[in-house]
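Participant: Next one to model:
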Amino acid sequence: MRQTISASPAIPTGPGMLSRVAVVSGVGAAVLALALIAGPRFGVLLLIGLGFGLALEGFRFGFTGPWRRMILERDASGLLAQLICIAIVASVAFPLLASHGAELKGAHAPIGFAMIGGAFVFGAAMQIVMGCGSGTLVNAGSGNAIGAVALPFFAIGSFAGAYHLTWWTNLGSLPVMALSGGQGLAITLVGLAAVAGLALLLGKRGSHRLPARYWGAILVLAGLAILHLVVAGQPWGVVYGLGLWVAKVVVAAGGDLSGSVFWSAPGNQAQVAASVLTDVTSLTDFGLIGGAALMAWWRSGLASPVGVLPARAWGAVILAGLVLGYSSRVAFGCNIGAFFSGIGTGSAHGWVWFVAAFAGSWVGIRLRPVLGLEARK
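Facilitator: Next up is the predicted model:
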């Protein structure tokens, strides 16, 4: 008779209760220290960033993967979840912007040749590293090697893109166009519904059913995004903070940023000179990384293997990281700053960004096997 060997019961590998209490206490102490040093507002912003990271990693929700599944598998569920989340944010953000225009501002930017090209290139690059702006931060925080390698180059690219931004915008762009008020909200909601309808039409049967974790992500992310707008006075963004970190390093090393219209602007000069702990985007970026790391560790430890990749794959990750940062700055944002927050606060450029980046994603998906990042089918 052939013997069968039963599998041993799984041994828990996650941290113990004392470790969890200690880490949570440490995070709380860090937030409190920031609030005491920089002010309560900045402590709250770090908490919001931690919330974003915990939600994105905890619900395993993002922006790159759902687009990939829509293109390859005709699974529309993730894209639908994104659109619903934006609709909730817009429903609150539009009235807030209308009634508190002096204190709050939207993620508004002009449409131009460079913006469209930058969005297309960003869409391709984000599929190569399987992470947009927030996705790269979350992946790096959760222990994913590709995200960790891409992140510093993303930051360098963001700094460089900002340095050259005026040159790119001078190639030609329209004035900033933004929807506002009740009519603007109605147009935005109709537009989101139209995209959702198209996704359902093109999607496979059953992809309209959103799993429970998507609904959790929708509600938490929408709530945090609205809170961010109220506390920060501006919508959730990612890219500016990454470039700012590099700008600070350049200045600390004796570099001169006066040759850049962007970095020599008074507001940006002030941010470079000020503490990074008082920059809105930096704090939420730190929170994204920390929240994702905390959630991954809480589950089972920081381990997200990517397998053995050829040298050309790692070269592609580095190059894609640089391109992600540069193109997102030229395109006035990533999936968060342009798509999510742009459309959510009425910017016309957010819609154009979405179309261009989605088209770029189609290209990036087909580049991954060529670059050695996955087996060819």
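Participant: switch to C-alpha atoms for all contacts and neighbour counts from now on
Facilitator: Noted.
Participant: Report all helices and strands that the helix or strand hosting residue 216 contacts.
Facilitator: Residue 216 is part of helix 212-232 when elements are defined by DSSP states H and E. Packing partners of helix 212-232 (3 or more Cα pairs under 8 Å, 6 or more residues apart in numbering; DSSP states H and E): helix 40-58, helix 77-99.
Participant: That one: which residues count as buried?
Facilitator: Judged by neighbour count (16 or more other Cα atoms under 10 Å), helix 212-232 contains these buried residues: 214, 217-232.
Participant: Then stretch 287-294?
Facilitator: Neighbour-count burial for stretch 287-294 [16+ other Cα under 10 Å]: 287, 288, 289, 290, 291, 292, 293, 294.
Participant: where exactly do the strands run in the stretch 151-300 of the chain?
Facilitator: Using DSSP state E, counting those that start in this stretch, no strands are found in the stretch 151-300 of the chain.
Participant: so where do the helices sit in it?
Facilitator: Here the stretch 151-300 of the chain has its helices, by DSSP state H, counting those that start in this stretch, at 165-169, 181-202, 212-232, 239-252, 266-273, 280-299.
Participant: can these go into TSV with extra columns for distance to residue 90?
Facilitator: Shown next, in TSV, are those (distance: least, Cα to Cα, whole Å):
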stretch	distance to residue 90
helix 165-169	27
helix 181-202	7
helix 212-232	9
helix 239-252	21
helix 266-273	28
helix 280-299	20
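Participant: Could you point out which of those helices sits nearest residue 49?
Facilitator: Among those, the nearest to residue 49 by Cα to Cα is helix 280-299 (3.9 Å).
Participant: For the closest residue in space to residue 168 that isn't next to it in sequence, the count of nearby residues, please.
Facilitator: In space, residue 168 comes closest to residue 114 once its chain neighbours are excluded; the distance is 5.8 Å by Cα to Cα, 6 or more residues apart in numbering. By the measure other Cα atoms under 10 Å, the count of residues near residue 114 is 21.
Participant: now for the helix or strand hosting residue 114, which elements pack on it?
Facilitator: If you go by DSSP H and E, residue 114 is part of helix 113-129. Helix 113-129 is packed against helix 64-73, helix 145-163, helix 165-169, helix 311-330, helix 348-367, with contacts defined by 3+ Cα pairs under 8 Å, 6+ apart.
Participant: One more, so I can put them side by side:
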Amino acid sequence: MVTDVRSRPVREAVPRTTVMGDPGARGRFGGHGGRYAPESLVAACGEVEDAFRAAWADPAFRAELAALLAEYVGRPTPLTRARRLSAELGVEILLKREDLAHTGSHKINNVMGQALLAVRMGRTRLIAETGAGQHGVATATAAALLGLRATVFMGERDIERQALNVFRMRLLGAEVVPVTTGSRTLKDATSEAMRHWVGALEDSHYCMGSVVGPHPYPWMVREFQRVIGEEARGQCAAALPSGAPDYVVACVGGGSNAAGTFAGFADGPARLVGVEAEGGAGATRGRAGVLHGVRSLFLQDDDGQITEAHSIAAGLDYPGVGPEHAHLRDLGRARYVTVTDKEVVGAAVRLARTEGIVPALESAHAVAWVIRAAGDGELPSGATVMLTLSGRGDKDTSTLMEAMA
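Facilitator: Below is the predicted model of the structure:
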């Protein structure tokens, strides 16, 4: 049986919706969001929400997280001018360097927050899903730091193409559970992780890696990732004569790095652009439906069945998008576009050879759109673009070698 959050008593009045604000007790972003979960998980999600609201209002919790992000993760991450690529394209590109955070991606921001929350709730184990492996590595890292156990579910296909991150997780002491059902990628890993959580509620916290899943996860993950956008907004104010970029661009699978980035700019003048994989374009071509406990936009067939996604980047191999992205699309506040695998590989190579930065293939989607948009005139000459480089490309070496052969 699937139950929406409306079946639970509302603990507070739903606030008036603001752009990227608190979605209220019902967890709604316009017509998206909510909590569509098995009965056994409704109370668990409510407990996570209550714990997060209390923690997020506690200055001591916020200070502890901020100290970890500064002393352990390496925040703030720098804003780097891509000088040579900018000169070639005729636009000014600023890269928000989440690839320089500890573990190599933005995932650690959210995981550190959720791991501290798990300790506060008295949990001793983290459960996570992972596609590209970066969220799994971040979860294993936080568990090792805080003395927790970690179990990470990963599709068998992703285990094959992300062998380096699988080794890193196991080196850090995490249990990596292969998922052999369905497409054997991120969607199925998420399903298995959520099923496993049902039987482990007493001692385990489900550490969702993206802005998907039942409320409060889309909101909570966005808030833990908000640090990206807030830092970038301040850095752009110092770096740009206008004080703000013309465009803010980030790759989108479920959409956590983009949500965190957009949160810092949603109330300003910048145009927000989310870049999806051509084969995994939930925001671009999805239809309203329910998957993994949330109502959002998903790739579906004519019978309403979820269809498989494809991307050369394992972290974007997801058939939908977080509910807040669906809402931003509905509002017209953010635009969502797609790029092909070929464009992604070309963008990764070009950034490497102009700036000495090898991006994760996920991040290369955002770079690919900027290259294309500058080339066809969609980006005006001289425009300023703030692009979140969500991760580094070490993990994708074998995929790139095969694609470039």
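Participant: what's the TM-score here?
Facilitator: The TM-score (TM-score structural alignment, normalised by the length of structure 1) is 0.27; 172 aligned residues with a Cα RMSD of 7.1 Å.
Participant: so can I have JSON lines of the helices and strands packed on helix 113-129 of structure 1 showing distance to residue 21 of structure 1 and mean neighbour count?
Facilitator: Below are these laid out as JSON lines (distance: least, Cα to Cα, whole Å; neighbours: other Cα atoms under 10 Å):
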{"stretch": "helix 64-73", "distance to residue 21 of structure 1": "33", "mean neighbour count": "19"}
{"stretch": "helix 145-163", "distance to residue 21 of structure 1": "27", "mean neighbour count": "24"}
{"stretch": "helix 165-169", "distance to residue 21 of structure 1": "45", "mean neighbour count": "17"}
{"stretch": "helix 311-330", "distance to residue 21 of structure 1": "35", "mean neighbour count": "24"}
{"stretch": "helix 348-367", "distance to residue 21 of structure 1": "41", "mean neighbour count": "22"}
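Participant: closest one to residue 137 of structure 1 among those helices?
Facilitator: The nearest among those, by Cα to Cα, is helix 145-163 at 6.8 Å.
Participant: and the closest one, what does it pack onto?
Facilitator: Helix 145-163 of structure 1 sits against helix 113-129, helix 133-141, helix 239-252, helix 311-330, with contacts defined as 3+ Cα pairs under 8 Å, 6+ apart.
Participant: follow-up on the earlier one: out of the buried residues of stretch 287-294 of structure 1, which is nearest to residue 314 of structure 1?
Facilitator: For the buried residues of stretch 287-294 of structure 1, the nearest to residue 314 of structure 1 is residue 289 (21.4 Å; Cα to Cα).
Participant: show me the contacts for that closest one.
Facilitator: 50, 53, 137, 138, 140, 141, 142 (Cα atoms under 8 Å, 6 or more residues apart in numbering).
Participant: ok, those vs residue 19 of structure 1, which is closest?
Facilitator: For those, the residue nearest residue 19 of structure 1 by Cα to Cα is residue 142; the value is 17.6 Å.
Participant: sorry, back to before: select, out of the helices of the stretch 151-300 of structure 1, the one closest to residue 348 of structure 1.
Facilitator: Using Cα to Cα, the helices of the stretch 151-300 of structure 1 put helix 181-202 closest to residue 348 of structure 1, at 9.6 Å.
Participant: What residues of that closest one count as buried?
Facilitator: For helix 181-202 of structure 1, using 16+ other Cα under 10 Å, the buried residues are 184, 185, 188, 189, 191, 192, 193, 196, 199, 200.
Participant: Please tell me how far the first one sits from residue 227 of structure 1.
Facilitator: Counting by Cα to Cα, to the nearest Å, the gap between residue 184 of structure 1 and residue 227 of structure 1 amounts to 21 Å.
Participant: Ok, the second one next?
Facilitator: Computed as Cα to Cα, the residue 185 of structure 1 to residue 227 of structure 1 distance reads 19 Å.
Participant: Could you point out which of the helices of the stretch 151-300 of structure 1 sits nearest residue 87 of structure 1?
Facilitator: Nearest of these (Cα to Cα): helix 181-202, 6.2 Å.
Participant: Next, the angle from the closest one to helix 77-99.
Facilitator: Going by axes from the mean of the first three to the mean of the last three Cα atoms, to 10 degrees, helix 181-202 of structure 1 is angled at 180 degrees with respect to helix 77-99.
Participant: If you count contacts, what does helix 181-202 of structure 1 end up packed against?
Facilitator: helix 77-99.
Participant: Any buried residues in the helix it packs on, and which?
Facilitator: By neighbour count on 16+ other Cα under 10 Å, the buried set for helix 77-99 of structure 1 is 77-97.
Participant: Including neighbour count and distance to residue 158 of structure 1, could the contacts of residue 289 of structure 1 go into JSON lines?
Facilitator: What follows is the contacts of residue 289 of structure 1, written out as JSON lines (neighbours: other Cα atoms under 10 Å; distance: Cα to Cα, whole Å):
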{"residue": "50", "neighbour count": "26", "distance to residue 158 of structure 1": "22"}
{"residue": "53", "neighbour count": "32", "distance to residue 158 of structure 1": "21"}
{"residue": "137", "neighbour count": "28", "distance to residue 158 of structure 1": "14"}
{"residue": "138", "neighbour count": "31", "distance to residue 158 of structure 1": "17"}
{"residue": "140", "neighbour count": "26", "distance to residue 158 of structure 1": "17"}
{"residue": "141", "neighbour count": "27", "distance to residue 158 of structure 1": "19"}
{"residue": "142", "neighbour count": "26", "distance to residue 158 of structure 1": "22"}
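Participant: Which two among the residues you listed are spaced furthest apart?
Facilitator: 50 and 140 (14.2 Å).
Participant: Can you tell me the closest non-neighbouring residue to residue 85 of structure 2?
Facilitator: Counting by Cα to Cα, 6+ apart, the residue nearest residue 85 of structure 2 is residue 354, at 5.8 Å.
Participant: Which helix or which strand is home to that neighbour?
Facilitator: Going by DSSP H and E, residue 354 of structure 2 is part of helix 341-355.
Participant: in that helix, what counts as buried?
Facilitator: Buried residues in helix 341-355 of structure 2 (16+ other Cα under 10 Å): 341, 343, 344, 345, 346, 347, 348, 349, 350, 351.
Participant: helices and strands around the next helix or strand after it, which ones?
Facilitator: Next in sequence after helix 341-355 of structure 2, counting helices and strands by DSSP H and E, comes helix 361-375. With contacts defined as 3+ Cα pairs under 8 Å, 6+ apart, the packing partners of helix 361-375 of structure 2 are helix 83-89, strand 247-251, strand 271-277, strand 334-339, helix 341-355, strand 384-389.
Participant: Please tabulate those in a markdown table, including the columns distance to residue 404 of structure 2.
Facilitator: Shown next, in a markdown table, are those (distance: least, Cα to Cα, whole Å):
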| stretch | distance to residue 404 of structure 2 |
| --- | --- |
| helix 83-89 | 21 |
| strand 247-251 | 22 |
| strand 271-277 | 19 |
| strand 334-339 | 18 |
| helix 341-355 | 8 |
| strand 384-389 | 22 |
